[in-house]
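Participant: Quick one: sequence and predicted model below, then my questions.
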Amino acid sequence: MASEDIVQLTEAFAKTHVGEELSYKGQGLKLDNKQSVEKIVRDIEQFHGLKSLKLEGNTIGVEAAQAIAKALASKKELQRCYWSDMFTGRLRSEIPSALKSLSRALITSGAQLTELDLSDNAFGPDGVKGIEALLRSPVCYSLQELRLNNCGMGAEGGRILASALSDCYKQSHAAGSPLKLKVFVAGRNRLENDGATALAHAFKMIGSLEMVHMPQNGINHPGITALATAIQHNPNLCVLNLNDNTFTKRGAVAMAQALRDLRSVQVVNFGDCLVRSEGAIAIAAALREGLPVLKELNLSFGEISEAAALVVARAVRDKPDLEKLDLNGNCLGEDGCEALREAMESMSQGGVLTSLSDDEGEPDEEDEDEEDDDETPEEDEEEQSCVNGTDHGTGEGSPAKESLCSPDLLSFLHSPTSEKLLSLGDKRTQLFENQLNFSDAAKIAEVFLQISSVYKEDPEVKQAVLETTDTLLRKAFSSPHFQNYIFISSLMVNLGLLKGEVRFKKVPVLPGHLLVLEYCVGQEYFPVDQADVLEAFLSRNGKVLESCSSARDALKTTLEKRITV
């Protein structure tokens, strides 16, 4: 047999019997028409048992896509389509038509896809329309990985995609084989809140996600909060990457609440998400309560203070699998960076902490009161007042259910005095208990400060204040829906130990605030981990309480004893 015949036979054998993948990856082919894809079409047609087709790194026109589609219409075994970056230089109007041709072919073939990668194709919302029929079809009932990174989908494309995935799940479920999507990648798509919220509804329904990558999408706290709700319904989630979106406190708190109940999460990337110190405290609480197998945590470039960073560091001390903690680019300052390094070394985790070379330094004092959040005070006021008719943190308005409050209790809450507290009589504690919403930790913090503000060494007043606050906090910390870290954060914001996001009238700090807090901290119901948080901030920001130095020092001593015990 001639040598050229052997070569031809070997090639034919390879195409028909060996391997499962046909690849043209990265060949830079310009495929405009039917003639330009003759070889590819022939290869596809002759490749029996084709399971994987790689077309990325080429540029495919409408006519060329139609020719390839015709060949794919008989490939029932196809499972994996790697079709990223295959429309470079094409008019945006061409891409949907090409995608529809390929989609129809797959639907005709009856294939059962497990992977579909269309990343780096700038097709916009119209491109999503090009694949929505495919995503709704039985071809995608088996889909496990969907990658649409850097496609410029926008909010409209996100809504279309979410609708298609939701329909796919409903139809596949009805057919007895519900969609079990594991990997979803859609970074750099300008999804914004509307697109993210729509996708969150789909994720909640699907419930099988293990990896979610949605960085750089312009998502703010409403979209982040929706995604947080969704991931709670995906118990097998391992990787969550939302880098370079904008959480702020509300988004960070929502995410923290969601994460603490997930047992399989290994990687959390909230870098460049503006979680800020209050958000970092919430995430630290989630670290203490859950995330047992965490390997990587990225909270870089989040405007996190030194004290909040130390709270996070202490929260990871019991994470045996932790390999990487990224707190670079925050607001620690030189001393804060050194303190953080020392804290990690003391816990034998010095090698886990990444470089702090891009630290922003301590924030300027004149920036402390600036409001750069996307929330407005009016927005927050409306949100708070709809809960129970009060302004958050102002010291004005009642955090109780006003329509049911006694006039004497309302009078005290609007303008607290020791005389008004005593006038409530022996049933004062019961009055507070009956009227307060113990699931609202921020409001409980306000009431605590209002009651402790009337503290005096007069025996009758002292007893009334301590008994009332003790009973209220005992009940609060025993409530299953009470968020301890929100209570501590709210206290610290009001006391000036922590910069808050929302503008409000600061409470003038009195010795009574700190003395009553010291008493409560010493009680066994007060959580040790929250005492730890309070101690971290008091140790580093105690100068703001200089006017109450004696009470401040007493509180600090009690906190240290509580933590040590």
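Facilitator: Okay, I see it.

Participant: can we go C-alpha only for contacts and neighbour counts from here?
Facilitator: OK.

Participant: Now do stretch 439-449: distance to the chain's middle.
Facilitator: 25 Å (CA atoms, centre = their mean, to the nearest Å).

Participant: if I pick Ala111, what's in contact with it?
Facilitator: 75-79, 139 (CA atoms under 8 Å, 6 or more residues apart in numbering).

Participant: Surely Phe203 touches Ile231?
Facilitator: Yes. The criterion here is CA atoms under 8 Å, and Phe203 meets it with Ile231 at 7.3 Å.

Participant: Included below, for side-by-side comparison, is a second structure:
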Amino acid sequence: MATTDDIAKLADALSKAHVGDGELSYKGKGLKMDSEDSVEDLVREIEQYQDLKALRLEGNTLGVEAARAIAKALEKKDQLQRCYWSDMFTGRLRSEIPTALRSLGGALMFAGARLTELDLSDNAFGPDGVKGIDQLLKSPSCHTLRELRLNNCGMGIGGGKILAEALIECHRESSALGAPLKLKVFIAGRNRLENEGACALAKAFKLMGSLEEVHMPQNGINYIGVMALASAMRHNPELRVLNFNDNTFTKRGTLAMAQALKHLRNIQVINFGDCLVRSEGAIALAAVLKEGLPILQELNLSFGEITEAAALVVAQPIAEKCHMEKLDLNGNCLGEEGCDALREAMELKDKGEMLASLSDDEGEPEDEDDEEDDDSDEEDEEDDSCNEASDEEGGSEKENGFINDDSPTKPTCSAEVLSFIASPTVEKLLQLGETRINVQQQVEASDPNKAVDLLLGVASLYCDDPESMEAVLETFDAVMKKCLSGSDLQSYCFLSTLLVTMGLLKGEGKVKKTQPVPGQLLCLDHAVQQNYFKADHASLLYTFLSKNTEVLKSCGSARDQLLSTLENNCS
């Protein structure tokens, strides 16, 4: 039975409930609605509201009996479109929540309501709670759904899968009726969805193709789930807001997201903060910023273990974005001098006010040794629910997190060319004669690691003999030109791999490094002066070389010559 105090609270709430535009609101009243009697006046108010379009019950606590009474009143409300039912079960047993949700959902279906918004955030109902709404989500009442908010509901992997199946079924049935589900806003942060839940939802997102905002922060998703989501995002061309804060991208996930962003020209807000984007990922994102994202306003790459040089590479295209309002690189590994350099770079472009605070910078990384990828142990444990999203883009995505849009077929090469590639020597190169031009045909943009190995292998043959030098430079040019002839993203990924291999950039996983020799730097010096080598590519190399001159100390004058050439090319 309701207390006198509860009834008084309810009466006061009802007196202020009508807010216009067909909305009835009890938001934040702290009402304890247990029994049918406790909601008698509320039910009467609902029944008497002729054109009820929105019902706000958030910030109260609803029991099973009270939910049934409210549901009965809603059975005649066919005009209802918006249900704001977040934070509605405080203090309730988890077993009560699905029953209450089924009552309310059943009433909406019975009434023939056509929902546009459903907010059930901050209800810790777990997978069972999702079962309480899956019939509603599959029904015609949700064929018109545009915004779905399920933030902080503890859905877990199981709930994510149930939700995905419900959305897929809703899309299937609505499409059969000629009006497919066009969900625009999806919010499901803090739900412990992990990879399996993320991969399941990715299938639904790809199917719908109508999303404009996706918020999935803090869900324990690593690169496996991130790659599946990235594959789905590229099929949603109207995306404006992408928020995956506090998940774990690492290199593979970030490269997949960068590839997806190439296809999304309406993005205004990107939040990849606290996602372990790291320096290689930041370089890939810089490439996408350079060639796309024309109306971007906010970019959050905070707390991502990004170093000074990579941050400066990101800042260059950001400063050219006319709609840009905020760049957040706080909490990275810039160091005091790096923070000053970043601020100076932004101020030189008259964009200093755009840069967020750097007060939580982690300082320069102490250990420059490569660390294994956080997800390396899981490389061979990808869930079947994720394989479909990865496989459709080709095996290269699974291996490198990088997609080759062109997917060229490698031409057949002579045994002599293959022998040279397997074990480069000057003698073999000279014996190839004019056929050495075919060496570059074995380069694939989707595999920058092999391309770099081949390039450095050729460059290591540099010597003073004129005939040999000419053959080396000609072959080096052919390979380098091929590596830089694709998109900016492909070129930047190749160059970042080159930097990692040469020890100028900290990489992920088990990285094969080579100790640079003067001949390799002299080949690079030659390449930088060629027409195919763009100024922004030179700028990228210069940024890292100038910050890591000690790594190339053994190369002496070749290092200084390359730095001078790069600096001139940048300017």
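Facilitator: Yes, it's here. Predicted, not measured: the structure shown is a model, and the values here were computed from it.

Participant: hang on, the earlier thing: check the contacts of Ala111 of the first structure and tell me the two furthest apart.
Facilitator: By the measure CA to CA, Lys75 and Val139 form the most distant pair in the contacts of Ala111 of the first structure, at 11.9 Å.

Participant: Pull up the overlap in contacts between those two.
Facilitator: 106, 111.

Participant: for the second structure, which helix is longest?
Facilitator: helix 156-176 (DSSP state H).

Participant: Give me the range in the first structure that it lines up against.
Facilitator: The aligned range for helix 156-176 of the second structure in the first structure is 154-174, by TM-score structural alignment.

Participant: now stretch 295-307 of the second structure
Facilitator: Using TM-score structural alignment, stretch 295-307 of the second structure pairs with 293-305 in the first structure.

Participant: That stretch: end-to-end distance?
Facilitator: 26 Å (CA to CA, to the nearest Å).

Participant: what do you get for stretch 18-33 of the second structure?
Facilitator: 19 Å.

Participant: how big's the offset between the longest helix of the second structure and the first structure?
Facilitator: Its aligned residues in the first structure lie a mean 1.0 Å from helix 156-176 of the second structure after superposition (mean CA distance after the TM-score superposition for the first structure).

Participant: tell me which strands and helices that helix is in contact with?
Facilitator: helix 126-131, helix 134-138, helix 194-208 (3 or more CA pairs under 8 Å, 6 or more residues apart in numbering; DSSP states H and E).

Participant: Run the angle between it and helix 194-208 for me.
Facilitator: Helix 156-176 of the second structure and helix 194-208 are oriented at 10 degrees to each other (axes from the mean of the first three to the mean of the last three CA atoms, to 10 degrees).

Participant: Counting neighbours, which bits of helix 156-176 of the second structure end up buried?
Facilitator: Counting neighbours by 16 or more other CA atoms under 10 Å, one finds that the buried residues in helix 156-176 of the second structure are 156-174.

Participant: I'd like the next helix or strand past it.
Facilitator: Once helix 156-176 of the second structure ends, the next helix or strand along the chain (criterion: DSSP states H and E) is strand 185-187.

Participant: Give me the mean distance between that next one and the first structure.
Facilitator: With mean CA distance after the TM-score superposition for the first structure, strand 185-187 of the second structure averages 0.5 Å from its match.
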